[in-house]
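Novice: With the sequence up front, the predicted model follows.
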Amino acid sequence: MVVIGEKKCLNSELWHACAGPLVSLPTAGSRVVYFPQGHSEQVAATTNKEIDAHIPNYPSLPPQLICQLHNVTMHADVETDEVYSQMTLQPLTPQEQKETFLPMDLGMPSKQPTNYFCKTLTASDTSTHGGFSVPRRAAEKVFPPLDFTQQPPAQELIARDLHDVEWKFRHIFRGQLWNFFIINLISL
């Protein structure tokens, strides 16, 4: 996470890893099409409005607006870790829409990290007594190399989540155990 002024910005690679490989964001300066009715429906659906609640309708607005994108920020919901982006748009006048526009690029490609491993943790994975297993191939690809002169080979790893919370793990190789790497939670 990067702090700009008072605003915290999420790590782009981590955000994209959570968003998935099919997600790409337009860059500032791009032209985008905004659908007010679809946005209104999305807001109504995500704010837990009752099914019978009236979705606002703006008859004077066109069904779509061509806009200039001024800013994109990446966020993660504090409760669910669901990632989303917030965009600042400015509608273009009919004259601005007619002007020739050459896009700089077709959007920000997904900045998926090349070396990562995803695992949804269960309650038993995060208990202080146990640990969780990572396939050896994934551990060798993602984690720093272990010193195999130690018995057992181990190291401490520090990871940060989407909300910049630091997690400490003990990375232990137990070659006799299904040829997996074991990660034991040290502290929260």
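Specialist: Happy to help now that I have it.
Novice: CA atoms for contacts and neighbours, from now on please.
Specialist: OK.
Novice: Tell me if residue 16 really is in a strand.
Specialist: No - assessed with DSSP: H, G, I helix; E, B strand; the rest coil, residue 16 is helix; it does not lie in a strand.
Novice: let's bring in a second model and compare:
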Amino acid sequence: MEIDLNHAVTEVEKNATCNGGCHKEQATASCVCCVPSSSSSSAVSSSSSYLELWHACAGPLTSLPKKGNVVVYFPQGHLEQAASFSPFTPLEIPTHDLQPQIFCRVVNVQLLANKENDEVYTQVTLLPQAELAGMGKELLEELGADEEGNGRTPTKTTPHMFCKTLTASDTSTHGGFSVPRRAAEDCFPPLDYKQQRPSQELIATDLHGVEWKFRHIYRGQPRRHLLTTGWSIFVSQKNLVSGDAVLFLRGENGELRLGIRRAVRPRNGLPESIVGNQSCYPNFLSSVANAISAKSMFHVFYSPR
């Protein structure tokens, strides 16, 4: 099952050329504009938090196009990606006489999260632009200059974030999550250190909109910040192991978010609903060819990790 974060994203702040990182496509698309339903300051802050958390989970080298960009779609790269997840390789793969490079306009970018393993991925809706094919080298150079000018990293809007690789103690069912003091004081609401055992309840929302409740306490000798009650449930339900990383982020409106980066990356971070039916993977190029012929939209899915 895939979760659509599009409601919480204002716009992807990156430019890139879409290459062989696409795994599977659909020729039928429904365009959903990447604009939050509310224009209030809290909604904008929430959108920024989700956007930054998604990129933090995706990793610092992730580069995405944004709505309106011109990108290049490579059928051969797409085919090779899809074939790598198939249990068999056919003797002949029809190419439908597609050009090796197809210029497309980005109609929509959706930031998504796989509920099966919390891996983030993207659905990009593309509209073929046959009239740009003749521009060739000049257009590619222009795209490269645009990407270089905008940079690979979006403008950081929320500095209150930390990422910790889990230890064996952090994932023990009898322990808690040890939080570095500087990180706790930066990301979590302030504790009343005048109390004998300073503590508070934290509510953090993951990429699927699910709220997790933790007990944040400052105790021990020497004293340290811990997440206790609720943490073992989170570890169990997310199947976390030592080496996985957990990210906490606090938005400007005070909302606390959390995400996960797996230590062992799944071979494919996309949901089974997208890659499960691999027996017909050679046929998706026919859908791309039909979309190009009809000048209609098609989807590609990209798993950044």
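Specialist: Cool, got the structure. None of the values given here were measured: they were computed from a predicted structure.
Novice: Beyond the top helix by length along the first structure, next helix or strand please.
Specialist: The single longest helix within the first structure, with elements called by DSSP state H, is helix 36-46. For helix 36-46 of the first structure, the following helix or strand on the C-terminal side (DSSP states H and E) is strand 65-76.
Novice: Have a look at how far, on average, that next one is from the second structure.
Specialist: In the superposition against the second structure, strand 65-76 of the first structure averages 0.7 Å from its aligned positions (mean CA distance after the TM-score superposition for the first structure).
Novice: Where in the second structure does that strand fall?
Specialist: Matched against the second structure by TM-score structural alignment, strand 65-76 of the first structure falls on residues 102-113.
Novice: how about the helices of the first structure, start to end?
Specialist: 12-19, 36-46, 94-98, 136-142.
Novice: corresponding residues in the second structure for the first one?
Specialist: Think helix 12-19 of the first structure. Using TM-score structural alignment, helix 12-19 of the first structure lines up with residues 51-58 of the second structure.
Novice: if we can go back for a sec, Throw the helices of the first structure into TSV and include mean neighbour count and distance to residue 160 of the first structure, thanks.
Specialist: Listed next are the helices of the first structure as TSV, based on neighbours: other CA atoms under 10 Å; distance: least, CA to CA, whole Å:
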stretch	mean neighbour count	distance to residue 160 of the first structure
helix 12-19	19	10
helix 36-46	14	28
helix 94-98	10	43
helix 136-142	15	15
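Novice: Would you convert those into a markdown table that also reports distance to residue 148 of the first structure?
Specialist: Formatted as a markdown table, those follow (distance: least, CA to CA, whole Å):
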| stretch | distance to residue 148 of the first structure |
| --- | --- |
| helix 12-19 | 30 |
| helix 36-46 | 51 |
| helix 94-98 | 63 |
| helix 136-142 | 13 |
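Novice: Indicate which one of those helices is closest to residue 165 of the first structure.
Specialist: Nearest of these to residue 165 of the first structure, taken as CA to CA: helix 12-19 at 13.3 Å.
Novice: Return the distance of the closest one from the chain's centre.
Specialist: 3 Å (CA atoms, centre = their mean, to the nearest Å).
Novice: what's the average distance of it to the second structure?
Specialist: Helix 12-19 of the first structure, aligned to the second structure and superposed, deviates on average by 0.9 Å (mean CA distance after the TM-score superposition for the first structure).
Novice: now that helix against strand 65-76, angle please.
Specialist: 100 degrees (axes from the mean of the first three to the mean of the last three CA atoms, to 10 degrees).
Novice: Which other helices and strands does helix 12-19 of the first structure contact?
Specialist: In terms of contacts (3 or more CA pairs under 8 Å, 6 or more residues apart in numbering; DSSP states H and E), helix 12-19 of the first structure is packed against strand 65-76, strand 83-91.
Novice: Can you give me the buried ones in stretch 112-122 of the first structure?
Specialist: The neighbour-count check on stretch 112-122 of the first structure (16 or more other CA atoms under 10 Å) flags residue 112 as buried.
Novice: Show the end-to-end separation of it, please.
Specialist: Start-to-end span of stretch 112-122 of the first structure (CA to CA, to the nearest Å) is 24 Å.
Novice: can you check stretch 12-27 of the first structure too?
Specialist: Per CA to CA, stretch 12-27 of the first structure runs 13 Å from first to last residue.
Novice: Tell me the gap between it and the middle of its chain.
Specialist: 6 Å.
Novice: Repeat that for stretch 157-170 of the first structure.
Specialist: Centre-to-centre, stretch 157-170 of the first structure and its host chain are 15 Å apart (CA atoms, centre = their mean).
Novice: Can you give me the first-to-last residue distance of that stretch?
Specialist: 6 Å.
Novice: equivalent range in the second structure for that stretch?
Specialist: Stretch 157-170 of the first structure lines up with residues 202-215 of the second structure when matched by TM-score structural alignment.
Novice: So what touches the matching stretch?
Specialist: With CA atoms under 8 Å, 6 or more residues apart in numbering as the test, stretch 202-215 of the second structure has contacts from 3, 5, 50, 53-54, 113, 115, 118, 188, 199-201, 216, 226-231, 234, 255-259.
Novice: Appreciated, that's everything.
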